[in-house]
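Asker: This is a predicted model, with the sequence first.
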Amino acid sequence: MTNMKGTVIRAAAMMAALLLFAQVWSFSRPIHRWSNGWQSSADNVQVDQIGNNVVDIDCSDRERRIQIFETHKNHTYLTEADLQFAARDAAICEPPAGLERVAFMFLVRGDLAHERLWERFFKGKEDRYSIYVHATPGFEYPEGSFFRGRQIPSKTVARFSSNLVDALRRLIAYALLDVDSPNSWFVLLCDASIPVRSFDFVYSYLTKSKLSFVESFHPSKAYHSWETLPEFPMQDLRKGEFWMALNRKHAGMVVAESTFYFKFRSQCNFWCIPDEQYIQTLLVAKDGRGIANRSVMYVDWAHAHISSPFNHDAAHITPELIQKIQSRKVDTDGARHDTAADNSTVSCVYNDLPQSECFLFARKFSSGAAQALQSLPASVLGY
């Protein structure tokens, strides 16, 4: 009898402990899921629900999102979990009132050599854009800089690593949470990027598009050297340029997802590049019909190279170069032609119309090209 009583007591204690653990886990679940990779069967449903705009979120709790945004805006981290889950909620709820904006998100080291060109591009359009800059930790733009006051709290990033993806997700989260900016599109740019169209052209092109612009293609066999199961089959693996333009729905999907994210972070190593494959694979798997499978960022991979595209310097800057990029209606020398299983030429389709204008931006342009670019007239650049 004593043994039986002891067994019952131990079983009751174990049950109580399990119930307590379940309660604690339910309260801390967002932090666990984003901080150490715990998964749940809700992960994939969560992304699908964001796509269909049916998640059970209290959209009236705007004050919570404002508090989190203001805390992070002041360069004070709570946790990445708080930031990203609040951003997920913001993506599902109605954006702030006002004329929709395009969020230009700059992932840079520090100074932007083409700052004056961007300032020229944005001039007079303040009600239709927002700017967010993720620079090297500790870097601050000086007084008088066009980008001063536009930085978000940053962390160190390295090429070919998952922390590039983290930086993009952080930029998107801030842009989604910004209570002063009804951002509907989210464009990722780097310090070697320039605009090759007028602001009005870019704004109309993006805000009227039915699809997000994410280059996503089947990579060559060399990239099939890691195990993607059970999260997704190898035939679903994709690759493409990191520099993309996302609508609000897809921006929310990117910050909310965890299953694919942790798979890439833990196992995408040899012959795998997280920033060129994670989002490209995720969006094809979750909403393949919602992306254009091409970029609006021109880049030249046709020249001899090791791991970087052609870098334009001052000697290459001519009106003819810009006009050539502007007139392109097929992609003949982008990343697809460098690493795709099928590198055939692709027509640029825009809202179901083939042979449409492909590019709004271009890279890479060196710091030495800055003055030559600024010397180009508005009749060439469009601004």
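Answerer: The structure has been received and is ready for your questions. Quick caveat, the model's predicted, so the values are computed rather than measured. Numbering: from 1, shown residues only.

Asker: Going by C-alpha atoms from here, please, whenever you check contacts or count neighbours.
Answerer: OK.

Asker: Can you tell me which helices and strands the helix ranked longest in the chain packs against?
Answerer: In the chain, assigned by DSSP state H, the helix with the most residues is helix 2-35. Contact partners of helix 2-35 among helices and strands, from 3 or more CA pairs under 8 Å, 6 or more residues apart in numbering; DSSP states H and E: helix 80-92.

Asker: and the helix it packs on, what does it pack onto?
Answerer: By 3+ CA pairs under 8 Å, 6+ apart, helix 80-92 packs against helix 2-35, helix 62-73, helix 162-177, helix 248-256.

Asker: Could you tell me the angle between the helix or strand just after the shortest one and helix 248-256?
Answerer: Of the helices and strands lying after helix 248-256 in sequence (DSSP states H and E), the nearest is helix 259-267. Going by axes from the mean of the first three to the mean of the last three CA atoms, to 10 degrees, helix 259-267 is angled at 40 degrees with respect to helix 248-256.

Asker: Would you mind listing the buried residues in helix 259-267?
Answerer: Residues 259-265 are the ones in helix 259-267 that count as buried (16 or more other CA atoms under 10 Å).

Asker: List of residues touching the next helix or strand after that helix?
Answerer: Moving toward the C-terminus from helix 259-267, the next helix or strand (DSSP H and E) is helix 274-287. Under the criterion CA atoms under 8 Å, 6 or more residues apart in numbering, residues 47-48, 51, 160-162, 164-165, 214-216, 236-242, 250, 254, 260-261, 264-265, 268, 291 lie in contact with helix 274-287.

Asker: mind running it again at 6 Å?
Answerer: 162, 165, 216, 237-242 (CA atoms under 6 Å, 6 or more residues apart in numbering).

Asker: Ala372 versus the residue nearest the centre of the chain, what's the distance?
Answerer: The chain has Leu168 as the residue nearest its centroid, 4.5 Å off, counting by CA atoms, centre = their mean. The gap separating Leu168 from Ala372 is 30 Å, by CA to CA, to the nearest Å.

Asker: and what of Cys358?
Answerer: 24 Å.

Asker: Neighbour count for these two, which is higher?
Answerer: Cys358 (23 against 14; other CA atoms under 10 Å).

Asker: so that one is in which element?
Answerer: Using DSSP H and E, Cys358 falls outside every helix and strand.

Asker: Can you give me the neighbour number for Met4?
Answerer: Met4 has 9 neighbouring residues, counting by other CA under 10 Å.

Asker: Actually, Ser35.
Answerer: 12.

Asker: Second structure for comparison follows:
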Amino acid sequence: MVDAEKRLLGHALEDPNNQHFVLLSDSCVPLHNFDYVYNYLMFTNISYIDCFEDPGPHGNGRYSDHMMPEVEVKDFRKGAQQIDCLEAVINHSQNPLIMWFSMKRQHAIIVMADSLYYTKFKLYCRPGMDGRNCYADEHYLPTLFNMIDPTGIANWSVTHVDWSEGKWHPKHTGVKTSAIDMSYHVTSNEKEHEKYHMFELLLQKKMMIQPCLWNGVKRPCYLFARKFYPEAQDNLLHLFSNYTTV
């Protein structure tokens, strides 16, 4: 997956006019109008890459000592959107989670230029390595930027996804749609276990609920959402028309 992401970035970088790069899929929809999204991404100096430290078995527990000395466990980070995306997804899915990033040009160039850290993840962060199931697409970008430019990224993704069904894959939304709370960013803390209801998600973990700050001002966290069927179009146009302004 990381190889595919790097190929996409490399191709997009060939156009010098491209200054920001967003990874999306054909099931993603915008939550705001074009001008809002453009201004949100272009008039800030940060990239939006989900990044947090997870001391549990699905975070630092995946780290391999073979990654030393370039990558130490204290620098190892995770970026799986939406709180581990349920253990069932991590343990059983044949398709590891994708980092839905939004990246400034200077950071895209860094990713393309990197071979040192990338090689470490390609060799030692993979399923079955040292008896662990490590997925480079969940850890490479968060760890890389935590090490080389931690203040240059916002520690959340601008793409919302709904894991409320508790299945191996995120919820697909058809004709029926519901509101999305775009004001907060949620990551996991496995030390305590409480129930929180956020983004229609109910998990047996404590959530670290943080407002999303854009240039120091509280703004909605999300610019895009997934996964939506084509038949959801009419309802989405009505629902998200209310989200075009702050």
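Answerer: Thanks, I have it. Just so it is clear, the structure is predicted and the values come from calculations on it, not from any experiment.

Asker: if we can go back for a sec, alignment lookup: the residue nearest to the centre of the first structure to the second structure.
Answerer: The alignment partner of Leu168 of the first structure in the second structure, by TM-score structural alignment, is Glu5.

Asker: hang on, the earlier thing: what comes up buried for the longest helix of the first structure?
Answerer: 29-31, 33-34.

Asker: can you check stretch 305-313 of the first structure too?
Answerer: In stretch 305-313 of the first structure, counting by 16+ other CA under 10 Å, buried: 309-313.

Asker: between the helices and strands packed on helix 80-92 of the first structure, which gets nearest to Ser225 of the first structure?
Answerer: helix 162-177 (17.7 Å; CA to CA).

Asker: any idea how far the nearest residue to Thr244 of the second structure once chain neighbours are set aside lies from Tyr222 of the second structure?
Answerer: Spatially, and ignoring its direct neighbours in sequence, Thr244 of the second structure is nearest to His32 (4.5 Å; CA to CA, 6 or more residues apart in numbering). Distance from His32 of the second structure to Tyr222 of the second structure, counting by CA to CA: 9 Å.

Asker: what about the two, which has more around it?
Answerer: Tyr222 (23 against 19).

Asker: And the aligned residue in the first structure for the more buried one, how far from Leu283 of the first structure?
Answerer: Matched to the first structure by TM-score structural alignment, Tyr222 of the second structure sits across from Phe359. Between Phe359 of the first structure and Leu283 of the first structure the computed distance is 21 Å (CA to CA).

Asker: From what I see, the match of Tyr222 of the second structure and Val296 are in contact.
Answerer: Yes: at 4.4 Å, Phe359 of the first structure and Val296 qualify as touching, with contact defined as CA atoms under 6 Å.

Asker: okay, and the common contacts of the two?
Answerer: Any residue near both Phe359 of the first structure and Val296 by CA under 6 Å, 6+ apart counts here, and not one turns up.

Asker: corresponding residues in the first structure for stretch 107-121 of the second structure?
Answerer: Under TM-score structural alignment, the counterpart of stretch 107-121 of the second structure in the first structure spans residues 250-264.

Asker: what about that stretch, how long is it end to end?
Answerer: Stretch 250-264 of the first structure: ends 18 Å apart by CA to CA.

Asker: Can you tell me what sits against that stretch?
Answerer: With CA under 6 Å, 6+ apart, stretch 250-264 of the first structure has contacts from 47, 84, 88, 91, 169.

Asker: Tell me which residues touch the second one, please.
Answerer: In this case it means Gln84 of the first structure. Contacts of Gln84 of the first structure (CA under 6 Å, 6+ apart): 173, 255.

Asker: Spatially nearest residue to His169 of the second structure (excluding sequence neighbours)?
Answerer: In space, His169 of the second structure is closest to Val89, 6.6 Å off (CA to CA, 6+ apart).

Asker: residues near that neighbour, how many?
Answerer: Number of residues near Val89 of the second structure (other CA under 10 Å) recorded here: 19.

Asker: Now do the same for it: helix, strand or coil?
Answerer: Under DSSP: H, G, I helix; E, B strand; the rest coil, the three-state class of Val89 of the second structure is helix.

Asker: now do Asn235 of the second structure
Answerer: helix.

Asker: could you check the distance from it over to Gly174 of the second structure?
Answerer: On the measure of CA to CA, Asn235 of the second structure and Gly174 of the second structure end up 9 Å apart.

Asker: Check Cys125 of the second structure too.
Answerer: 36 Å.

Asker: again, but for Val37 of the second structure
Answerer: Going from Val37 of the second structure to Gly174 of the second structure by CA to CA gives 24 Å.

Asker: just Met42 of the second structure next, same as before
Answerer: 31 Å.

Asker: After alignment, which residue of the first structure pairs with the residue nearest to Thr244 of the second structure?
Answerer: Aligned against the first structure by TM-score structural alignment, His32 of the second structure finds its counterpart in Arg197.

Asker: Which helix or which strand is home to Lys167 of the second structure?
Answerer: Counting by DSSP H and E, Lys167 of the second structure is part of no helix or strand.

Asker: what separates it from His92 of the second structure, distance-wise?
Answerer: 10 Å.

Asker: Equivalent analysis for Gly174 of the second structure, please.
Answerer: 25 Å.

Asker: ok, now Tyr196 of the second structure?
Answerer: Relative to His92 of the second structure, and taking CA to CA, Tyr196 of the second structure is found at 25 Å.
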